[in-house]
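J.: only geometry, no sequence info:
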């Protein structure tokens, strides 16, 4: 599954759906809105058509470059509160090292090229996060 959503990301359901016979590892990354310097919520905007194409291309790159079996990526947009999931990456492989390596690669590629922007909103005002096209951070 590759997608952009305005709905809550159900990490458990995505992990269960990713399981396949022969996979010895499912590695996940879950980006979460954090209270950093008084942030109360985050607004995430997306150029959806391009974002989905980029996510698909990143998945395809990872599948070519790493000995993995599956990649699922869902990114949330809209208005999110502290503690809500922003991004979920699930990588399935025969062994953990390959899955960890691919997951890290995917996260870094998302941060580089997917057109999703974040604005942090807190008690002291709001600000666009400069220099990132990614809606969450590691």
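T.: Received the coordinates, thanks. The structure presented is a predicted model; accordingly, all values stated were derived computationally and were not measured. Numbers count the residues shown, from 1 in each chain.
J.: When you work out contacts or count neighbours from here on, use the C-alpha atoms and nothing else.
T.: OK.
J.: Next, the contact list for residue 92, please.
T.: Counting by C-alpha atoms under 8 Å, 6 or more residues apart in numbering, residue 92 makes contact with 18-19, 23-27, 68-71, 99.
J.: Let's see which of the residues you listed end up in strands.
T.: Counted as lying in strands by DSSP state E, out of those, are 25-27, 68-71.
J.: which residues in this structure form helices?
T.: For the chain, the helices defined by DSSP state H cover 11-18, 48-65, 96-113.
J.: elements contacting the last one?
T.: So that's helix 96-113. Secondary-structure packing of helix 96-113 (3 or more C-alpha pairs under 8 Å, 6 or more residues apart in numbering; DSSP states H and E): strand 25-32, helix 48-65, strand 68-76, strand 85-93.
J.: measure residue 83 to residue 58 for me?
T.: 26 Å (C-alpha to C-alpha, to the nearest Å).
J.: what about versus this one:
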């Protein structure tokens, strides 16, 4: 398992190639999230508490590994100021079968969206505002 919280950009292709090297699994699933423009947004500022954030994400990645018998899991999440279109996060899972790899990846993505200890501020032409929790994200997490 690898969990990284970083300010630096990452190369999604290179990360996936490194993650997949030497696997015995039959399936690899990956998802990469980008900062999207939610209407006049120029950037997003992401804050976190170093140490606590990595520990919380590692705990949920360990749970995913146990629940779906993953061979590997990768979670990368960025912090700092990110412009629209920039990669914000990546999840990759490797399992014997695709159903487990897909389910574990979705579980990790839902957790990152709803529970990972990040604070996000949208910065745009109309000013700045903190991103509030969304009911749809909570609904997605409840299915697990």
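T.: Yep, that arrived. In this text, all values refer to a predicted model and were calculated from it rather than measured experimentally.
J.: quick one: TM-score?
T.: Aligned and superposed, the two chains score 0.90 in TM-score terms (TM-score structural alignment, normalised by the length of the first structure); 133 aligned residues with a C-alpha RMSD of 1.5 Å.
J.: What's the match for residue 82 of the first structure in the second structure?
T.: Matched by TM-score structural alignment, residue 82 of the first structure corresponds to residue 84 in the second structure.
J.: Share the number of residues neighbouring that match, please.
T.: 16 (other C-alpha atoms under 10 Å).
J.: picking up where we left off before, so which of residue 83 and residue 58 of the first structure has more stuff around it?
T.: A count of neighbours by other C-alpha under 10 Å puts residue 58 above the other of residue 83 of the first structure and residue 58, at 22 against 13.
J.: That one reaches residue 110, doesn't it?
T.: Yes - contact criterion C-alpha atoms under 8 Å: residue 58 of the first structure and residue 110 qualify, at 7.5 Å.
J.: want to throw the helices and strands packed on helix 96-113 of the first structure into JSON lines with distance to residue 7 of the first structure?
T.: Formatted as JSON lines, these follow (distance: least, C-alpha to C-alpha, whole Å):
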{"stretch": "strand 25-32", "distance to residue 7 of the first structure": "14"}
{"stretch": "helix 48-65", "distance to residue 7 of the first structure": "15"}
{"stretch": "strand 68-76", "distance to residue 7 of the first structure": "7"}
{"stretch": "strand 85-93", "distance to residue 7 of the first structure": "10"}
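J.: which of those sits most buried?
T.: Highest mean neighbour count of those: strand 85-93, a mean of 25 (counted as mean count of other C-alpha atoms under 10 Å).
J.: Off-centre distance for that strand?
T.: Relative to its chain's centre, strand 85-93 of the first structure lies at 6 Å (C-alpha atoms, centre = their mean, to the nearest Å).
J.: can you check stretch 96-107 of the second structure too?
T.: Distance of stretch 96-107 of the second structure from its chain centroid, counting by C-alpha atoms, centre = their mean, is 15 Å.
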